[in-house]
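Asks: Could you look at this predicted model? Sequence included:
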Amino acid sequence: MTTALLPYSSLPAERIGVHPPTELPANIRLGTVYLTVANLTRSLDFYQRVLGFALLRQTPATEGQAAVAELGVAGSPAVLVRLQEQPGANPIPRRGRLGIYHLAVLLPTRADLGCFIKHVHSLGVNLGSSDHNYSEATYLTDPDGFTIEVYRDRPRSEWQVSEQGEIQSALDPLDEAGVLQAAGTNHWQGLPAGTTIGHLHFYTGDLRAAAAFYHKALGFDIETWSLSGALFVGAGGYHHHLGLNVWAAGSPAATTADARLLRWELWVPDAVTRDAAATRLQAAGYAVEPTPKGPIATDPWGIRVLLRAEPQPQA
């Protein structure tokens, strides 16, 4: 039986997605993604030359301290990706480690995506692509085996939902000609102002356990649940802030010997919201560690999320 599809805007917010007992507010955002890489010079070449990140600051290795580089958008202080060097770290085998599958860089416009595609083609770098219905996406693999998605969102007025409130996803071919046409004669100048980390996607060992952590305890809505071996969860009706899949189930979790995700940041509006999320996670039996920047919670596969509160305006 074919499911009837509706315009996203035809359903009220409370009918979109599956809501947990206590849900995260709409105005959350993803912050810095912390990665371990085997060779910082090699990674910086890829992240700057190919992806267009700006190097915000770099710290050389010292005794007892790894070399680190912080990357973002030129003109903005926000750190989107932090690379920490671990010489000899094992590359990630395809679907061979539980942990991060990809991080997704969200560009502001379709024209920006077209400029990026032109740029990558000019470098001769292999580029995958897909139309996800709510977004148009490209995919690259970095030198350590991390997948990087670079995408743009369609307006929510163009999204579709089922009568049950499930946001509709797709794996259709990208209209690359249309995306390139949107770029016109413009050229890639690096990541444009307004670029963010749009979402993260994780390899997990079990979808029921993943939903228990990220949906029931942390508070994300389940936005899409009919995909094969995956759940997409988000806040505020977004198609997904996190992808959770079991496509590498049976593989070991990433270890300290591997290139890996060290942690990711989830920013919430205030300390009350942050502390409530940490309390829910702890009450559900998950490890929650206090740190000066905020509590860090660990999921069943060792993926660590740092809960951060937006600074409040001074009275």
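Replies: Good, I have the coordinates.

Asks: okay, CA-based contacts and neighbour counts for the rest of this
Replies: Will do.

Asks: and residue 87, how many residues sit next to it?
Replies: 15 (other CA atoms under 10 Å).

Asks: For residue 48, see how far away the residue nearest to it when sequence neighbours are not counted is.
Replies: Excluding the flanking residues, the one nearest residue 87 by CA to CA, 6 or more residues apart in numbering is residue 38, at 4.7 Å. Distance of residue 38 to residue 48, given as CA to CA, to the nearest Å: 17 Å.

Asks: ok, now residue 164?
Replies: Distance of residue 164 to residue 48, given as CA to CA: 43 Å.

Asks: One more: residue 152?
Replies: Taking CA to CA as the measure, residue 152 falls 19 Å from residue 48.

Asks: same deal with residue 235?
Replies: 30 Å.

Asks: Compare those two (neighbour count), which wins?
Replies: Set residue 235 next to residue 48 and count neighbours by other CA under 10 Å: residue 235 wins out with 23 against 16.

Asks: I'd like to know how many residues surround the residue nearest to that one when sequence neighbours are not counted.
Replies: Excluding the flanking residues, the one nearest residue 235 by CA to CA, 6+ apart is residue 26, at 5.2 Å. The tally of other residues near residue 26 (other CA under 10 Å) stands at 14.

Asks: and if you look at residue 133?
Replies: Neighbour count for residue 133, taken as other CA under 10 Å: 18.

Asks: Please compare the first structure with the one that follows:
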Amino acid sequence: MPMSSNTYTLPQGIRISRVSLRVNNLDEVTRFYRTIVGLDVLEESDTRSVLGSGDTPLLILEADVDAPTRHRSGTGLYHTAFRVPSRAALGDALIRIRDQWQLGGASDHWVSEALYLTDPEGNGIEIYRDKPRDDWPRSDDGRVRIGTESLDLGSLESAATGRSRAPPGTDIGHIHLEVSSLDSFTDFYVDTLGFEVQTTVPAASFVSAGGYHHHIGANTWHHRTDPVNGRGLSWFEVVVPDQDVLVTVQSRLRDHEIPVTDIDGGLIVRDPDEIEVRIRVDSST
């Protein structure tokens, strides 16, 4: 596993706020995220759908009928992880998936309980709920330990309330990427941006800010070697708590000679696999 030489760490208040996907069939994929994941459609046009929880946007679907299928060697999205606020909400998600779609997997990760599936165009999805933070196992150095055990689906189903929508408070808890190199991933996300490594497993690393179990995961399980391409992940957004943090991150990117594009309230940068990362100040505080 790559070692980090990071001396700067991001503070509390970091979160993944939005993910954007490039899709061929906008109507079909929009319908899936509305009926199976349970998101609300906040905006809809011939070229774009915005879905979220309540009035908070979480997922942007960009129509591109000419976008090719992601090449098997292309890096990009492993899954978008939608976090629900309760075990009952996760049970409701299980019912929707079993009744209308296909469950790809289910795991108890010690820190969370998670369901896995893919959307109609092959984009990975995790729907999960966190266990109480005080119950998360930690190693001797204080890092969060993440495991994988079978999830009791019968118990989870019994917690369901029959709700057809994801409840208020649903957000994007983390994003998991397929990358070409964990060393390059660590150089960018840890040594430059300031995330901290929490857990590593064979060919994967999980990093976070503020002691969360992970905001970003990365793996090389499928040995992808090419920059992000085709359908799938267009960009994802990291929100920082204030302008001072944004200025520090911007300075560190420039010190590492990484090109930065300034936008209103934030910046755009590309990681080593050319995945677009948007970083902006939290406007809700």
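Replies: Cool, got the structure. Note that the coordinates shown come from a computational prediction; the quantities given were computed from them, not determined experimentally.

Asks: returning to what we had before: alignment lookup: the residue nearest to residue 235 of structure 1 to structure 2.
Replies: For residue 26 of structure 1, the aligned residue in structure 2 is residue 12 (criterion: TM-score structural alignment).

Asks: related to what we said a few turns ago, in terms of contact, does the residue nearest to residue 235 of structure 1 touch residue 237 like I think?
Replies: Yes. Residue 26 of structure 1 lies in contact with residue 237 (CA atoms under 8 Å); the separation is 7.5 Å.

Asks: Which helix or strand contains the closest residue to residue 183 of structure 1 other than its chain neighbours?
Replies: Nearest non-adjacent residue to residue 183 of structure 1, counting by CA to CA, 6+ apart: residue 111, 4.1 Å away. Assigned by DSSP states H and E, residue 111 of structure 1 falls within helix 110-123.

Asks: mean distance, that helix to its aligned residues in structure 2?
Replies: On superposition with structure 2, the mean distance recorded for helix 110-123 of structure 1 (mean CA distance after the TM-score superposition for structure 1) is 1.1 Å.

Asks: what range in structure 2 does the following helix or strand past that helix sit on?
Replies: For helix 110-123 of structure 1, the following helix or strand on the C-terminal side (DSSP H and E) is strand 128-131. Per TM-score structural alignment, the counterpart of strand 128-131 of structure 1 in structure 2 is residues 105-108.

Asks: average gap between that stretch and structure 1?
Replies: Stretch 105-108 of structure 2, aligned to structure 1 and superposed, deviates on average by 1.1 Å (mean CA distance after the TM-score superposition for structure 1).

Asks: Report the buried residues of that stretch.
Replies: 106-108 (16 or more other CA atoms under 10 Å).

Asks: List the buried residues in stretch 163-170 of structure 2.
Replies: Quick answer for stretch 163-170 of structure 2 (16+ other CA under 10 Å): 164-167, 170.

Asks: can you tell me what part of structure 1 that stretch aligns to?
Replies: Residue span in structure 1 matched to stretch 163-170 of structure 2, by TM-score structural alignment: 188-195.

Asks: and the spatially most central residue of structure 2, what is it in contact with?
Replies: Centroid-nearest residue in structure 2, with CA atoms, centre = their mean: residue 175, separated by 1.7 Å. Residue 175 of structure 2 is in contact with 16, 77-81, 215-217, counting by CA atoms under 8 Å, 6 or more residues apart in numbering.

Asks: re earlier: and the residue nearest to residue 183 of structure 1, what pairs with it in structure 2?
Replies: Aligned partner of residue 111 of structure 1 by TM-score structural alignment: residue 88.

Asks: Count the neighbours of its match for me.
Replies: When neighbours are counted by other CA under 10 Å, residue 88 of structure 2 comes out with 20.

Asks: and it, how far is that from residue 262 of structure 2?
Replies: The value you get for residue 88 of structure 2 to residue 262 of structure 2, if CA to CA is used, is 41 Å.

Asks: ok, so what distance separates residue 230 of structure 1 from residue 236 of structure 1?
Replies: From residue 230 of structure 1 across to residue 236 of structure 1, the span is 20 Å (CA to CA).

Asks: returning to that earlier point: any chance of the buried residues of stretch 105-108 of structure 2 in JSON lines, plus distance to residue 44 of structure 2?
Replies: Shown next, in JSON lines, are those (distance: CA to CA, whole Å):
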{"residue": "106", "distance to residue 44 of structure 2": "31"}
{"residue": "107", "distance to residue 44 of structure 2": "34"}
{"residue": "108", "distance to residue 44 of structure 2": "35"}
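
Asks: How many residues are close by residue 189 of structure 2?
Replies: Quick note: residue 189 of structure 2 (other CA under 10 Å) scores 19 neighbours.

Asks: which residues sit in contact with the aligned partner of residue 68 of structure 1 in structure 2?
Replies: Residue pairing (TM-score structural alignment): residue 68 of structure 1 is matched to residue 48 of structure 2. Neighbouring residues of residue 48 of structure 2 by CA under 8 Å, 6+ apart: 26, 60-63.

Asks: And residue 48 of structure 2, how close does it get to residue 20 of structure 2?
Replies: Residue 48 of structure 2 is 10 Å from residue 20 of structure 2, where distance means CA to CA.

Asks: residues shared between the contacts of the two?
Replies: Once CA under 8 Å, 6+ apart is applied, the residues that residue 48 of structure 2 and residue 20 both contact turn out to be 60-62.

Asks: Just the residues you listed: which are in strands?
Replies: Cross-referencing those against strands under DSSP state E gives 60-62.

Asks: Between those, which sits nearest residue 197 of structure 2?
Replies: When these are compared for distance to residue 197 of structure 2 (CA to CA), residue 60 wins out at 28.1 Å.

Asks: Translate the closest one into the numbering of structure 1.
Replies: Per TM-score structural alignment, residue 60 of structure 2 is aligned with residue 82.

Asks: If you tally nearby residues, what's the number for that match?
Replies: Residue 82 of structure 1: 22 neighbours (other CA under 10 Å).

Asks: That one contacts residue 69, correct?
Replies: Yes. Between residue 82 of structure 1 and residue 69 there is a contact at 5.8 Å, judged by CA under 8 Å.

Asks: which residues in structure 1 form helices?
Replies: Ranges of helices within structure 1 are 40-45, 110-123, 176-183, 207-211, 271-283, based on DSSP state H.

Asks: So which elements touch the fourth one?
Replies: The one in question is helix 207-211 of structure 1. In this structure, helix 207-211 of structure 1 makes packing contacts with strand 242-245, judged by 3 or more CA pairs under 8 Å, 6 or more residues apart in numbering; DSSP states H and E.
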